[in-house]
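Participant: What would the 3D arrangement of this be:
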Amino acid sequence: MGTGCGPAPDPTPDSPAWSPPQAVESSDAPEAIGPYSQAIRAGGTLYLAGQIALDPATGEMVEGGIEAETRQVMENLAAVLAAAGMDFGHVVQTQVFLTDLADFAAMNEIYGSYLAPPYPARATVEVAGLPRGAVVEIQMVAVDGP
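Facilitator: A predicted model of the protein is given here:
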């Protein structure tokens, strides 16, 4: 016998609260380099695709190592967040992918300069490789509203 204290059931396509996921795109961020959206809004949650350091104007990778790449990645993510009416204050979770964990401190310094407490939950992992020879990729999840 249930107590009624569990979570509310998820909305379904038949319920009035349900709305289909919507793509969020920004011309101020690089176009997707595969069959994916820059971000998907599902309810009040925004799922941002991983960004690498592509210059939105040229579609080419920025040069300058981990610092320049991390800065460009964060600018790309900021543009996608803005297209959804959000900013870094809405971000609740991030995943950082590095091709060399020796770059962690440099990435962390720049990453942290874009965020304020309470910082999002985060996982950082080393990977064997990233698209276009990138050394860093960052993916985010953001929420809208209280």
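Participant: C-alpha from now on. contacts and neighbour counts both.
Facilitator: Fine.
Participant: For this protein, just list every one of the helices.
Facilitator: Using DSSP state H, the helices of the chain run over residues 65-83, 104-113.
Participant: from memory Tyr96 sits against Val127, does it?
Facilitator: One correction, residue 96 is Val, not Tyr. No. Taking contacts as C-alpha atoms under 8 Å, Val96 lies outside contact range of Val127: 9.9 Å.
Participant: Could you check which of those two has the larger neighbour count?
Facilitator: Val96 (21 against 14; other C-alpha atoms under 10 Å).
Participant: which residues does the more buried one contact?
Facilitator: Counting by C-alpha atoms under 8 Å, 6 or more residues apart in numbering, Val96 makes contact with Arg122, Ala123, Thr124, Val125, Val136, Glu137, Ile138, Gln139.
Participant: go with 7 Å
Facilitator: Val96 makes contact with Ala123, Thr124, Val125, Glu137, Ile138, Gln139 under the criterion C-alpha atoms under 7 Å, 6 or more residues apart in numbering.
Participant: now the other sequence, so there's something to compare against:
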Amino acid sequence: MNKQIIHTDKAPAAVGPYSQAVSCSPNKMVFLSGQIGLDPSTGKLEDRSFDLQVKQAFKNMICVIEASGASLDNIIKTTLYLTDLSKFETVNSIMSDLFPKPFPARTTLEVSSLPKGAKFEIEVILSM
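Facilitator: Here you go, the predicted structure:
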């Protein structure tokens, strides 16, 4: 397996022992680590509203996707983590405005907590 680490300064640095994303060949697949709503310039969590935190997480995700040489069209699977599943429709609304059709497969989970006190996290798998 040919493994390549993907990193961009346009998204927050890893907050633990992991990479922002890893790709592998020969059929290039890219596995993004979970992205939360950290502002990459300050390293602080977007905490003004849930909507803004979700949008920042998506911005971070897009920056890592672009660093891999891909686009939103390459996403085949998403996993969403929310600390409050009652916010599910808010995330759906933001995603439907951002993601191109046909939409990727998705799993959504409610979790008790996320790193840095985030309320939302997204991870994706890309196929290129």
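Participant: Can you pull the TM-score for these?
Facilitator: After superposition, the two chains reach a TM-score (TM-score structural alignment, normalised by the length of structure 2) of 0.95; 126 aligned residues with a C-alpha RMSD of 0.8 Å.
Participant: could you flag which of the contacts of Val96 of structure 1 are buried?
Facilitator: Buried members of those, counted by 16 or more other C-alpha atoms under 10 Å: Glu137, Ile138, Gln139.
Participant: Aligned counterpart of the second one in structure 2, please.
Facilitator: The criterion is TM-score structural alignment: under it, Ile138 of structure 1 has Ile122 as its aligned partner in structure 2.
Participant: Leaving out sequence neighbours, find the closest residue to that match.
Facilitator: In space, and not counting its chain neighbours, Ile122 of structure 2 is closest to Leu80: 4.7 Å by C-alpha to C-alpha, 6 or more residues apart in numbering.
Participant: Trace the one you found over to structure 1, please.
Facilitator: In structure 1, Leu80 of structure 2 lands on Val96 (TM-score structural alignment).
Participant: and what of Met29 of structure 2?
Facilitator: Aligning on TM-score structural alignment places Met29 of structure 2 opposite Thr45 in structure 1.
Participant: Setting aside sequence neighbours, what's the nearest residue to its match?
Facilitator: In space, and not counting its chain neighbours, Thr45 of structure 1 is closest to Val143: 4.5 Å by C-alpha to C-alpha, 6+ apart.
Participant: is it true that the match of Ile138 of structure 1 touches Tyr81?
Facilitator: Yes. With contacts counted by C-alpha atoms under 7 Å, Ile122 of structure 2 reaches Tyr81, the gap being 6.3 Å.
Participant: quick revisit: inside strands: which ones of the buried ones among the contacts of Val96 of structure 1?
Facilitator: Using DSSP state E, the members of these that fall in strands are Glu137, Ile138, Gln139.
Participant: which residues touch the last one?
Facilitator: Applying C-alpha under 7 Å, 6+ apart, we find Gln139 of structure 1 in contact with Leu48, Ala49, Gly50, Gln51, Thr94, Gln95, Val96.
Participant: Could you check how far it is from Ser19 of structure 1?
Facilitator: Remark: distance between Gln139 of structure 1 and Ser19 of structure 1 (C-alpha to C-alpha, to the nearest Å) = 24 Å.
Participant: Stretch 60-76 of structure 1 maps to which residues in structure 2?
Facilitator: Under TM-score structural alignment, the match for stretch 60-76 of structure 1 is residues 44-60.
Participant: Endpoints of stretch 41-60 of structure 2, how far apart?
Facilitator: End to end - C-alpha to C-alpha - stretch 41-60 of structure 2 spans 11 Å.
Participant: Same question for stretch 89-106 of structure 2.
Facilitator: Stretch 89-106 of structure 2: ends 14 Å apart by C-alpha to C-alpha.
Participant: repeat for stretch 109-124 of structure 1
Facilitator: Note: stretch 109-124 of structure 1 ends 14 Å apart using C-alpha to C-alpha.
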